[in-house]
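>>> need coordinates for the following:
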Amino acid sequence: MAKINVRPDIDAAAERIGSVVGAKREIEHLPEVLWEGETVDMLAGGSYGGGIGLLALTDLRLIFLKHGIMSQKLEDFPLGNISSVQWTAGMLMGTLTVYASGNKAEITQIAKPAGKALSDKLRMTLAQLKAPVVPPAPAPVALLGVQEVTSRLATLDQLRAAGAITDAEYQERRSAILSSI
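Next up is the predicted model:
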């Protein structure tokens, strides 16, 4: 595809997909629908809801944009709302089915190489997004208790050696520390 000179991330994505017949207008208008700070990862041409347009995968959403002379259509699927995607392909074209918030959207007539690459990237992004965050394992409570008691006893020994507490106070506090175990 010829260089469009819209924005570096959009231009790079457009160059990777090659020819997107009839999508130049959508590519030029894509910055108008992007959120602040949102970047485009991949593009593909396709048909959705009776119109041929542009499918854009960003770091935040999957967007279908049709920007015709007589009508415009914009539908977006925030990545956090997408539960799964399905890619099916024939010889040249394929269909990307997106399941989001209990709904199903089928984007058809996507060129096979671009659609496969986009669906793979989308699946990988969703897997990373939904991967459970595993917190670091906490130190065993018993070990923390032993370390705390040892520290308190060492401080108590230092206080007695410095003459800050009497032997009777030392014995009383030492007994209290040991009984807290």
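>>> CA only for contacts and neighbour counts going forward, please
Will do.
>>> after the top helix by length along the chain comes which helix or strand?
For the chain, the longest helix by residue count, based on DSSP state H, is helix 141-161. Counting by DSSP states H and E, the next helix or strand C-terminal to helix 141-161 is helix 167-179.
>>> before we compare anything, build this one as well:
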Amino acid sequence: MVFEYILKMNGIDPTTDLTIIQNIDFGVTAEAFVGGTGDYTVEFEPHATGIEKDGSGYVIASLGVDSGYVPYTCFSALGSYMKEHPEIIQSFTRGIQKGLDYVNSHSSEEIAKVIQPQFEETDDDTLKTIVERYHSQDTWKTDTIFTEEAFELLQNILEEAGVLEQRVDYDALVTTQFSK
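Next up, the predicted model:
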């Protein structure tokens, strides 16, 4: 949806100006591309860097950069749970903030070393390259606040994709009290 939204923002109609192959399992799109299917592919890491490292292709753009701050990851809780357990929500939010503080104040090499155990299948050099790319693209926010601007962008993307029937008021779904 984000890819199609970016195409449309740039005057490209994804239904008439190109063919998007969507019947390949997401886990094997990199292999399909390397095997000759398609002229371009949209990949998450570590597949994008893997394609570059083996000489099969190049990363030419970042959907995250071109789309703006799309909230790819957000956390949800029932209002009743937040009301009954504010200390848990606050502690969780502080933990996420500590992670953001870390990635925004340490080198790519330091970050790669710390997260390596979570990515055993990815070699150190590839992991460092990925983290460096994220740093250079300003991927990580500095705080946990889900802004109204990001919320509206997400709704624009969902609406443009035809999966959002009715827009929702920011204040009805989002609280920033724990982040603040």
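>>> TM-score for the pair, please.
After superposition, the two chains reach a TM-score of 0.23 (TM-score structural alignment, normalised by the length of the second structure), with 70 aligned residues with a CA RMSD of 5.4 Å.
>>> which helices and strands does the longest helix of the first structure pack with?
Secondary-structure packing of helix 141-161 of the first structure (3 or more CA pairs under 8 Å, 6 or more residues apart in numbering; DSSP states H and E): helix 167-179.
>>> now do the helix it packs on and helix 141-161, the angle between them.
Orientation of helix 167-179 of the first structure against helix 141-161 (axes from the mean of the first three to the mean of the last three CA atoms, to 10 degrees) gives an angle of 180 degrees.
>>> what does helix 167-179 of the first structure rub up against?
Helix 167-179 of the first structure is contacted by residues 149, 152-153, 156-157, 160 when judged by CA atoms under 8 Å, 6 or more residues apart in numbering.
>>> would you mark the buried spots in the longest helix anywhere in the second structure?
Ranked by residue count and defined by DSSP H, the top helix of the second structure is helix 86-103. Within helix 86-103 of the second structure, the residues scored as buried using 16 or more other CA atoms under 10 Å are 89-90, 93-94, 97, 100, 103.
>>> for those residues, which one is nearest E31 of the second structure?
Among the buried residues of helix 86-103 of the second structure, V103 lies closest to E31 of the second structure (CA to CA), at 30.3 Å.
>>> before we move on, the earlier item: who wins on neighbours among the contacts of helix 167-179 of the first structure?
With neighbours defined as other CA atoms under 10 Å, the most crowded of the contacts of helix 167-179 of the first structure is L156; it has 20 neighbours.
>>> quick one: the longest helix of the first structure to chain centroid distance?
45 Å (CA atoms, centre = their mean, to the nearest Å).
>>> what are the buried residues along it?
149, 152-153, 156, 160.
>>> what packs against the helix or strand containing A32 of the second structure?
Element membership for A32 of the second structure (DSSP H and E) is helix 29-34. Contact partners of helix 29-34 of the second structure among helices and strands, from 3+ CA pairs under 8 Å, 6+ apart: helix 47-53.
>>> tell me which residues of the helix it packs on come out buried.
Neighbour-count burial for helix 47-53 of the second structure [16+ other CA under 10 Å]: 47-51.
>>> quick one: the spatially most central residue of the first structure from P78 of the first structure, how far?
In the first structure, the residue lying closest to the centroid (CA atoms, centre = their mean) is L129, at 3.7 Å. In this view, L129 of the first structure and P78 of the first structure are 12 Å apart by CA to CA, to the nearest Å.
>>> cool, and H67 of the first structure?
On the measure of CA to CA, H67 of the first structure and P78 of the first structure end up 20 Å apart.
>>> now do D11 of the first structure
22 Å.
>>> okay, the two: which has more neighbours?
D11 (19 against 15).
>>> in which helix or strand does the more buried one reside?
Using DSSP H and E, the secondary-structure element containing D11 of the first structure is helix 8-17.
>>> what's that helix packed up against?
With 3+ CA pairs under 8 Å, 6+ apart as the test, helix 8-17 of the first structure has strand 40-48 packed against it.
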